[in-house]
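> Here is a sequence together with a model predicted from it:
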Amino acid sequence: MNATTILVHASSRAAVRDRSESSRRHRRLRQHDRARFAN
């Protein structure tokens, strides 16, 4: 395994983690909006 492969794997893993974190945050915001509109 060379340095570029390690770099690509690390960056893609970071991108996947950021995407899942942002989707989780977005889902929480959407639930908050739904609760606010329901009241």
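On my side now, so go ahead.

> CA only for contacts and neighbour counts going forward, please
OK.

> measure residue 33 to residue 8 for me?
37 Å (C-alpha to C-alpha, to the nearest Å).

> Same question for residue 34.
In terms of C-alpha to C-alpha, residue 34 sits 39 Å off from residue 8.

> hold the first one in mind and look at this next one:
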Amino acid sequence: MCSGAIRQRLLITLNTAKNLSHGQNAFASKTNERLARESS
């Protein structure tokens, strides 16, 4: 039971990190699109 809780916490942490990096990538691509539009 204890190891199950630890595994659950690790999965949540991994998913959170994935979501954060995905959000940063989306923000970066939006910023790049805006810069490309402004420079053209």
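Noted; the coordinates are in hand. Fair warning: this is a prediction, and the values are worked out from it, not measured in the lab.

> can you give me the helices in the second structure?
2-39 (DSSP state H).

> Next, count neighbours for residue 15 of the second structure.
Residue 15 of the second structure has 12 neighbours, counted by other C-alpha atoms under 10 Å.

> measure it to residue 9 of the second structure for me?
Distance of residue 15 of the second structure to residue 9 of the second structure, given as C-alpha to C-alpha: 10 Å.

> Between these two, which contacts overlap?
Between them, residue 15 of the second structure and residue 9 share no contacting residue under C-alpha atoms under 8 Å, 6 or more residues apart in numbering.

> post-alignment, stretch 13-28 of the first structure versus the second structure, mean distance?
Aligned to the second structure and superposed, stretch 13-28 of the first structure gives a mean residue distance of 0.5 Å (mean C-alpha distance after the TM-score superposition for the first structure).
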